[in-house]
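> Sequence and predicted structure below; questions after.
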Amino acid sequence: MSGKRHESLIKTPKQLVIVLVLSFAVPVIVIILLANLATSGRIYDEETKSPEAVAKRIKPVAEVNMATAGTELKEPAAGAPQAQAVAGKADGKQVYESTCMACHGAGVANAPKFGDKKAWAMHLMHGTEHVYENALKGKGAMPPKGGNLTLSDAEVKAAVDYMLGAVK
């Protein structure tokens, strides 16, 4: 250990009072100056405060065109999503691959996986007609007809039969 004695920078009571006053006054002055700086400037000019400018900023994103209400559109709007139509009368495998496989292939949202006998057994307890009804009307996260409303009831039932055939 060193024989030197540690000394404080404050040696007199006058220095102590000065340090205490400055340690309180400097932060208060800094806060006052920052508050003044934040509130003194004009952030918005008069043009941005005008009622027209405000109305333009809060205008809805879309509007309903009542002139075309009740008329039938010949083609969907550009960029509108379209359901994938299955060519002609589709068999169960085609419908499964185009519509059902997205969820039933991976078991998304607790959908019974294709070929998983244990998962399908719970649904088959109520009978095949109940499974058809769930497929046609939707259940839980599954929308009616698996989200492809262009499918006929027979095509949906064929897809259900295809999936059930894999577990029997």
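Everything's here; your move. Numbers count the residues shown, from 1 in each chain.
> hey, let's count contacts and neighbours off CA atoms from now on
Will do.
> In a helix, residue 37, correct?
Yes - under DSSP: H, G, I helix; E, B strand; the rest coil, residue 37 sits within a helix.
> Against residue 46, how distant is it?
Residue 37 sits 20 Å away from residue 46 when distances are taken as CA to CA, to the nearest Å.
> Please apply the same query to residue 105.
From residue 105 to residue 46 the distance is 60 Å (CA to CA).
> Below is an additional structure, to be compared with the one above:
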Amino acid sequence: MSRYRVQFVRRPGRLMLSAAAAFAVVQLAGCGEQAAPDPETTATLIQPVARLELKVAKVAPGSRSGEQIYQSVCMSCHAAGLLGAPKTGDAPAWAPRIAQGFDTLTTNAINGIRAMPPRGGGTDLTDTEVRRAVAYLANTAGADFTEPPTGQ
């Protein structure tokens, strides 16, 4: 019976010796000098997946149409009727304002009235641009104002 026991004990030793030899070979294989990485390849591999570029579109003062001004400044309040602003295209709400005339509407838009700030909050708007916006907005509710030309 002792003969079998000795063979059983020797087998795990051989296994450990083989594992140690394999580990040593793997460690020695990685000891060589590594080649320097190519900078262009490295730059290509670490490129972002997407790139975002922002461009600011500057518009020359006085060149925007009434519709452009409405969409960028006026629509935020007049589309939903916020803070008592008459809604775009709401003829009954605009009728008393249109009856005051184009000049009165323009003066109120330039100076501000009730909750509306001067120039509707568009501090870069010229007086002519405000006139264009007033004409556009009032015309959606049935007025027949002539929008000043854009000069383009």
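Structure's in. What do you need? Just so it is clear, the structure is predicted and the values come from calculations on it, not from any experiment.
> Could I get the TM-score for this pair?
TM-score for the superposed chains, counting by TM-score structural alignment, normalised by the length of structure 2: 0.53, backed by 85 aligned residues with a CA RMSD of 1.7 Å.
> Who has more neighbours out of residue 105 and residue 46 of structure 1?
Higher neighbour count among residue 105 of structure 1 and residue 46: residue 105, with 15 against 9, using other CA atoms under 10 Å.
> per the alignment, that one corresponds to what in structure 2?
For residue 105 of structure 1, the aligned position in structure 2 is residue 79, judged by TM-score structural alignment.
> try residue 29 of structure 1
Residue 29 of structure 1 maps onto nothing in structure 2, by TM-score structural alignment.
> Residue 119 of structure 1 too?
Checking TM-score structural alignment: residue 119 of structure 1 goes with residue 93.
> Its match sits in which helix or strand?
Element membership of residue 93 of structure 2, judged by DSSP states H and E, is helix 91-100.
> once aligned to structure 1, how far is that helix on average?
In this overlay with structure 1, the average offset of helix 91-100 of structure 2 from its partner residues is 1.0 Å by mean CA distance after the TM-score superposition for structure 1.
> and for whichever helix or strand comes after that helix, what span of structure 1 is it aligned with?
Remark: after helix 91-100 of structure 2, the chain's next helix or strand is helix 102-111, criterion DSSP H and E. Using TM-score structural alignment, helix 102-111 of structure 2 corresponds to residues 128-137 of structure 1.
> quick one: contacts of that stretch?
123, 124, 142, 143, 144, 145, 146, 153, 156, 157, 160 (CA atoms under 8 Å, 6 or more residues apart in numbering).
> switch to 7 Å and redo it
Residues from elsewhere that reach stretch 128-137 of structure 1 (CA atoms under 7 Å, 6 or more residues apart in numbering): 123, 124, 144, 145, 146, 153, 156, 157, 160.
> Give me the neighbour count for the first one.
It stands for residue 123 of structure 1. 14.
> need the contact list for it.
residue 131.
> Cool, thanks, talk later.
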